[in-house]
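Peer 1: Sequence plus predicted model, see below.
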Amino acid sequence: MTKDYDEKIPYSDYEQKGYLEQDFRFFHIKDRINIDVPYHYHDFHKVILILGGNVKYLIEGREYELLPFDFVLVNRHLIHKPVTYQNEGDLSGDGGKNDYYDRVILYLSDGFLSKYGLLDAFAKAKEIGSYVVRFPGDVSTSLYEQFIKIERDIQREKDEYAGELLTRIDVLKALIDFNKACISEDFGFKPEARYNRKVIELINYITENLSGDLSIDYLADHFYMSKYHMMRVFKNETGYSIHQYISEKRILYARNQIMSGIPATTACLECGFKDYSSFSRAFKNQLGMLPSDIKS
């Protein structure tokens, strides 16, 4: 899916929190800086190719300063948001290149990537805890050209014989080359992130212990922090309260368990809820459905 640069695109169209019904969706979006996007997460994976503008990306407590031709990988269920800004002292607003946030975005379903064995880049990003890739110029140019080819494919789909199939083939080719570059270029995942070490430790601990005691008092004791300071710093760095973060991660984990065939009552206990009633209520509030509505 593509949009003309001068068309106003509501954020609900492409920064939505929710689900992806197709295998993939494609966007090329250019709009003014100083856009306001709240922290959110998706049930799908996302690749963003930065083409222009002053932009930072915040992902699970890490802040990345981005450059043109950086690739941002956002694994599904990771809390994130972009932040655009003007350079200090640059108040011209004359429509120059830095007045626009220009990017290409691919939404990718987990099932689609799993089917073709194309999750390596996202797996590596998660393993090393870095979500921005900065390739050498020749690699970035080759991948950029493939992304633009996908855009042209989509524009001609209705006029080309087997147009949708051609788009799908080019998406797969681009993903194959992108994954190969990510796992073969040791210097790819290098841009440094600004982060608070304690917050990253908290995030890692919560992720690895969703079935355990994650009360505020326990976490404060475990990390030798004042609970009020811990809550304030976590909120500042992630945009989420600790309680909200834990609840959402637990519900997402439980939903994946249920979808894999585990009974909802078992998933309730394994994701750290003490009773099914509170689990069911939290599940409905977050996902808009009951655990019993999920089909494995």
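Peer 2: Cool, got the structure.
Peer 1: hey, let's count contacts and neighbours off CA atoms from now on
Peer 2: Noted.
Peer 1: Would you quantify the distance from the residue nearest to the spatial centre of the chain to Tyr131?
Peer 2: Centroid check for the chain by C-alpha atoms, centre = their mean gives Val74 as the closest residue, at 2.9 Å. Using C-alpha to C-alpha, to the nearest Å, we find Val74 at a distance of 7 Å from Tyr131.
Peer 1: How about Ala282?
Peer 2: Taking C-alpha to C-alpha, one finds Ala282 at 29 Å from Tyr131.
Peer 1: Of these two, which one has the most company?
Peer 2: Tyr131 (28 against 20; other C-alpha atoms under 10 Å).
Peer 1: for the more buried one, what are its contacts?
Peer 2: 59, 72-74, 125, 189 (C-alpha atoms under 8 Å, 6 or more residues apart in numbering).
Peer 1: cool, and Ser109?
Peer 2: Residues near Ser109 by C-alpha under 8 Å, 6+ apart: 20, 22-24, 43-45.
Peer 1: hmm, 7 Å instead?
Peer 2: Counting by C-alpha atoms under 7 Å, 6 or more residues apart in numbering, Ser109 touches 20, 23-24, 44-45.
Peer 1: put this beside the first:
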Amino acid sequence: MPNRFQHFDTRQKMKGDSYEIFYYQDRHLGPVALHHHDFYEVYFFLGGSVDYLVEGQTYQLQPGDLLLISPLELHQPIIHPDRDPYQRIVLWIKPEFLHRYSTAGTSLVHCFDISRPAHTNLLRLAPQQQELIRQTLDELLRQTATDQFGRDILCQALLLQFLVQLNRQIRDGSGTQEPEKESSLTDRVIAYIGDHYAQPLSLDGLAEEFFVSKYHLSHEFARVMGVSVYRYITLKRLLIARQMLTTGLRPSVVYEACGFRDYAGFYRAFKAEYGCSPTEFTQT
């Protein structure tokens, strides 16, 4: 394992053309907000005390666990005080890289596919399999940090090797774990929002849909997710809007398709969240 930890970077935008990899260790890290990004994330947990929330599912992590997170999933680590430092390797991969090297017989995106049967974000492998994954990530970290001849080719080969390893584990069913359900009500509300984000949504309407008081729903949702129902709906709509904008759709079409009542509201929410207007985002 490379012995140089990196300073934790709060940014959620990639600088690299294909991937970025980080090796973090923290003893006093503040809360990390519920968030999403436009790339795929592999999170290799090494130590500390962390629960990880992905779209309402709570995973109680053990050292050696892998989390696979797609661009469509809101997620957040819940970091608990612990005598051991919080250690992890975080790998970001651009969708274009996965699609570029996938073939008719080999989809590198498969391991991240939230629509596959029995999808779960958690991969809990046997010690021998963990070691194989760790060795590949260690070497990718080392090669990324060098400027030696052939670095770019070797890093690309290591990344592809790692992705093939991951997809083989998923296809073999090795180590995949069912999530630990934190709240069945929250799970159902999140699924409903995911299916109906383009339609009018409100706390009153959701409470009526699930036959609970809006006060109970508001409290329970915030307890599990760490954000209000309204904030979650806004984040989900913005996440989908960003994905739609990257396909070339015009902002004037996207805001309606994502459930915003008017363009002005969409514009304000988008700029507040991402620091640029929808039109500016399409030009970057």
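Peer 2: Everything's here; your move. Only a predicted model underlies this, so the values are computations on that prediction, with no experimental measurement involved.
Peer 1: Which of the contacts of Ser109 of structure 1 fall within strands?
Peer 2: The strands, defined by DSSP state E, take in 24, 45 from those.
Peer 1: Most neighbours out of the contacts of Ser109 of structure 1, which is it?
Peer 2: Neighbours here mean other C-alpha under 10 Å. Within the contacts of Ser109 of structure 1, the largest count is held by Phe44, at 24 neighbours.
Peer 1: Any figure for the gap between that one and Lys149 of structure 1?
Peer 2: 23 Å.
Peer 1: got it, and Ile294 of structure 1?
Peer 2: From Ile294 of structure 1 across to Lys149 of structure 1, the span is 38 Å (C-alpha to C-alpha).
Peer 1: what about the helices in the stretch 101-250 of structure 2?
Peer 2: Taking DSSP state H, counting those that start in this stretch, the helices of the stretch 101-250 of structure 2 run over residues 127-144, 151-172, 184-196, 203-209, 214-225, 229-246.
Peer 1: quick one: which of the ones you listed is nearest Pro31 of structure 2?
Peer 2: Among the helices of the stretch 101-250 of structure 2, the nearest to Pro31 of structure 2 by C-alpha to C-alpha is helix 214-225 (12.9 Å).
Peer 1: That closest one corresponds to what range in structure 1?
Peer 2: Across structure 1, the stretch matching helix 214-225 of structure 2 (TM-score structural alignment) is residues 227-238.
Peer 1: Mean per-residue distance, the matching stretch versus structure 2.
Peer 2: Its aligned residues in structure 2 lie a mean 0.9 Å from stretch 227-238 of structure 1 after superposition (mean C-alpha distance after the TM-score superposition for structure 1).
Peer 1: again with stretch 245-256 of structure 1
Peer 2: Stretch 245-256 of structure 1: mean distance to aligned residues in structure 2 after superposition is 1.5 Å, counting by mean C-alpha distance after the TM-score superposition for structure 1.
Peer 1: What number of residues are in the vicinity of the aligned partner of Ser183 of structure 2 in structure 1?
Peer 2: Under the alignment by TM-score structural alignment, Ser183 of structure 2 pairs with Asn196 in structure 1. Using other C-alpha under 10 Å, the number of residues around Asn196 of structure 1 comes to 14.
Peer 1: Glu7 of structure 1 too?
Peer 2: Here the count is done by other C-alpha under 10 Å, and Glu7 of structure 1 has 10 residues near it.
Peer 1: Next: Phe147 of structure 1.
Peer 2: Around Phe147 of structure 1 there are 23 residues (other C-alpha under 10 Å).
Peer 1: That one maps to what in structure 2?
Peer 2: Taking TM-score structural alignment, Phe147 of structure 1 has Leu137 as its aligned residue in structure 2.
Peer 1: ok, the contacts of Ser109 of structure 1 in structure 2: which stay?
Peer 2: Mapping the contacts of Ser109 of structure 1 onto structure 2 (both residues aligned by TM-score structural alignment, their matches' C-alpha atoms under 7 Å) leaves 23-24, 44-45 still in contact.
Peer 1: got the contact list for His37 of structure 2?
Peer 2: Contacts for His37 of structure 2 (C-alpha under 7 Å, 6+ apart) come out as 12, 71.
Peer 1: How about Leu123 of structure 2?
Peer 2: 65-67, 175-177.
Peer 1: Please report the distance of it from Ile170 of structure 2.
Peer 2: 8 Å.
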